[in-house]
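> Next come a sequence and a model predicted from it.
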Amino acid sequence: MFEIYLILVTCFLLPICFLITNNLIYIYHQLKSLKQIEETTNPMNIDNKHILYIAKIYIHRKKWLDCITILEFYMKQIKINEPIILVQYYNYIGLCYQSVNIYKIATKYYLKAYNKAPFIKQTLKNLANIYKLSGDTESASKIYYQLNGLNENKDI
């Protein structure tokens, strides 16, 4: 009887230990990356992929203001040559505003991303979603139609 008890307890605790270990490893990698970025001598020399990684960490931790602040700071300080990076910045800022239910500002940033690169699916999805949340179903259906057109062209 005692062996069955041990087997049941082990079966229950193993998945929990696995999940906790995965989360600890994830947090360790986040802290390691943040420490490496923090140790850079010139904050203007931080690579865009590191800035986006920090933004993802802040979004995951639901620190919306920190995410918006860092992205806005680097957008104004650094001349970004790649429009794809700028579109990602705008999408992340829009996501932060959307998460705190400030739909007008989120729409503004999604539209900026759309104007920079109108054929990126994630931007179109974000824009359609924010229109839907705002109650503008007509604009949302136009964006969904455009998104469906992109999906059909991809299959050809």
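Nice, thanks for sending it over.
> use CA for all of it now, contacts and neighbours both
Will do.
> which ones are touching the residue of the chain most remote from its centre?
Relative to the average C-alpha location in the chain, and by C-alpha atoms, centre = their mean, no residue lies farther out than Met1, which sits at 50.0 Å. Going by C-alpha atoms under 8 Å, 6 or more residues apart in numbering, Met1 touches no other residue.
> Relative to Leu8, how far out is it?
Noted for Met1: a distance of 11 Å to Leu8, by C-alpha to C-alpha, to the nearest Å.
> Repeat that for Asn153.
Relative to Leu8, Asn153 is positioned 53 Å away (criterion: C-alpha to C-alpha).
> Same question for Pro43.
Using C-alpha to C-alpha, one gets 52 Å for the distance from Pro43 to Leu8.
> go on, Ile70?
When C-alpha to C-alpha is the yardstick, Ile70 and Leu8 sit 48 Å from each other.
> Can you find which helix in this structure contains the most residues?
helix 2-38 (DSSP state H).
> and that helix, which residues are buried?
If you call a residue buried by 16 or more other C-alpha atoms under 10 Å, then helix 2-38 has these buried ones: 34, 37.
> and it, what other elements does it pack with?
helix 48-60 (3 or more C-alpha pairs under 8 Å, 6 or more residues apart in numbering; DSSP states H and E).
> got the angle between the next helix-or-strand element following the helix it packs on and helix 48-60?
If you walk from helix 48-60 toward the C-terminus, the next helix or strand you reach (DSSP states H and E) is helix 64-77. Orientation note: helix 64-77 sits at an angle of 160 degrees relative to helix 48-60 (axes from the mean of the first three to the mean of the last three C-alpha atoms, to 10 degrees).
> Show residues contacting helix 64-77.
Helix 64-77 has contacts (C-alpha under 8 Å, 6+ apart) with 44, 51, 54-55, 58-59, 86, 89, 92-93, 96-97, 99-100.
> Comparison target, given below:
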Amino acid sequence: MLKIYLVSLMIFLLLICISSTITIYKIVRKNLYIINNNLSHSKKNIQVEKVLELAKIYIHQKRWLSCIIILEKNVTTKDKFVAIYYNNIGFCYYSLKIYTLSEYYYHKAFQEKPADIVTLCNLGQVYKKNKKYKQAITMYQKVLQLENSNHIAQKELKILLKT
């Protein structure tokens, strides 16, 4: 009986060790990627894909200010991904509950790409947070004009029209 207990305990502890090792490996891999890219910041702007990948990691880790810095440093008006940069910066400020700056960057993303559904939904959400209900309704209506089956816009529009 004691042997079964000890074997069970060993298997359980082995599974915990494996799980911990995998988690630590993932963290180390992400941090090495961040460190390698931070070293290349001293050079010229890093490639767009790397910037967006690094921003994605920072967002996943909820390192909002680091994400904002890397995106603002690398945003250029000539870049075709500028709307994505602005959208991500807006998301970071939204996550920090700085809704006025979030609105500013979402609006810049909207100026770059006015038919982007994600940007329109984000603008609608931040307008709602800033109690600009008419503008939020307008954004959600634009979403429905582009994609009439968008459930998020339908739901938010119903809520806003009730207020």
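Received it, and whenever you're ready, just let me know what you need. The shown structure was predicted, so the numbers you read here are calculated from the model rather than taken from an experiment.
> Fetch the TM-score of the aligned pair.
TM-score for the superposed chains, counting by TM-score structural alignment, normalised by the length of the first structure: 0.75, backed by 149 aligned residues with a C-alpha RMSD of 3.0 Å.
> Report the buried members of the contacts of helix 64-77 of the first structure.
With neighbours counted using 16+ other C-alpha under 10 Å, those contain these buried positions: 51, 54-55, 58-59, 86, 89, 92-93, 96-97.
> Hmm, Gly94 of the first structure is touching Thr107, no?
Yes. If you go by C-alpha atoms under 8 Å, Gly94 of the first structure and Thr107 touch, sitting 6.8 Å apart.
> the more surrounded of these two?
Gly94 (28 against 23; other C-alpha atoms under 10 Å).
> Trace that one over to the second structure, please.
The pairwise alignment with the second structure assigns Gly94 of the first structure to Gly90, based on TM-score structural alignment.
> Next up, the contacts around that match.
101-106.
> okay, these in TSV with secondary structure and distance to Ile18 of the second structure next?
Listed next are the contacts of Gly90 of the second structure as TSV, based on DSSP: H, G, I helix; E, B strand; the rest coil; distance: C-alpha to C-alpha, whole Å:
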residue	secondary structure	distance to Ile18 of the second structure
Leu101	helix	43
Ser102	helix	41
Glu103	helix	44
Tyr104	helix	45
Tyr105	helix	43
Tyr106	helix	42
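> what about Ser139 of the first structure, how many neighbours?
Neighbourhood size, Ser139 of the first structure [other C-alpha under 10 Å]: 15.
> That one maps to what in the second structure?
Taking TM-score structural alignment, Ser139 of the first structure has Gln135 as its aligned residue in the second structure.
> Where does the closest residue to that match other than its chain neighbours fall, secondary structure wise?
Excluding the flanking residues, the one nearest Gln135 of the second structure by C-alpha to C-alpha, 6 or more residues apart in numbering is Tyr127, at 6.4 Å. Of the helices and strands defined by DSSP H and E, Tyr127 of the second structure is found in helix 117-129.
> contact partners of the helix or strand that comes right after that helix?
Elements were assigned by DSSP H and E; along the chain past helix 117-129 of the second structure, the next helix or strand is helix 133-146. The contact list for helix 133-146 of the second structure, computed with C-alpha under 8 Å, 6+ apart, reads 115, 117, 120-121, 123-128, 150, 153-154, 156-157, 160-161.
> Next, the mean deviation of helix 133-146 of the second structure compared to the first structure.
Once the two models are superposed, helix 133-146 of the second structure sits on average 1.1 Å from its counterpart in the first structure (mean C-alpha distance after the TM-score superposition for the first structure).
> ok, and for that helix, which residues are buried?
Of all the residues in helix 133-146 of the second structure, those buried under the rule 16+ other C-alpha under 10 Å are 133, 136-144.
> Same check on stretch 59-67 of the first structure?
Of the residues in stretch 59-67 of the first structure, those buried by neighbour count under the rule 16+ other C-alpha under 10 Å are 59, 64, 67.
> what does stretch 101-111 of the second structure give?
Those buried within stretch 101-111 of the second structure under the rule 16+ other C-alpha under 10 Å are 101-110.
> rewinding a little: the match of Ser139 of the first structure and Leu96 of the second structure, how far apart?
From Gln135 of the second structure across to Leu96 of the second structure, the span is 22 Å (C-alpha to C-alpha).
> try Gln154 of the second structure
For Gln154 of the second structure, the distance to Leu96 of the second structure under the criterion C-alpha to C-alpha works out to 26 Å.
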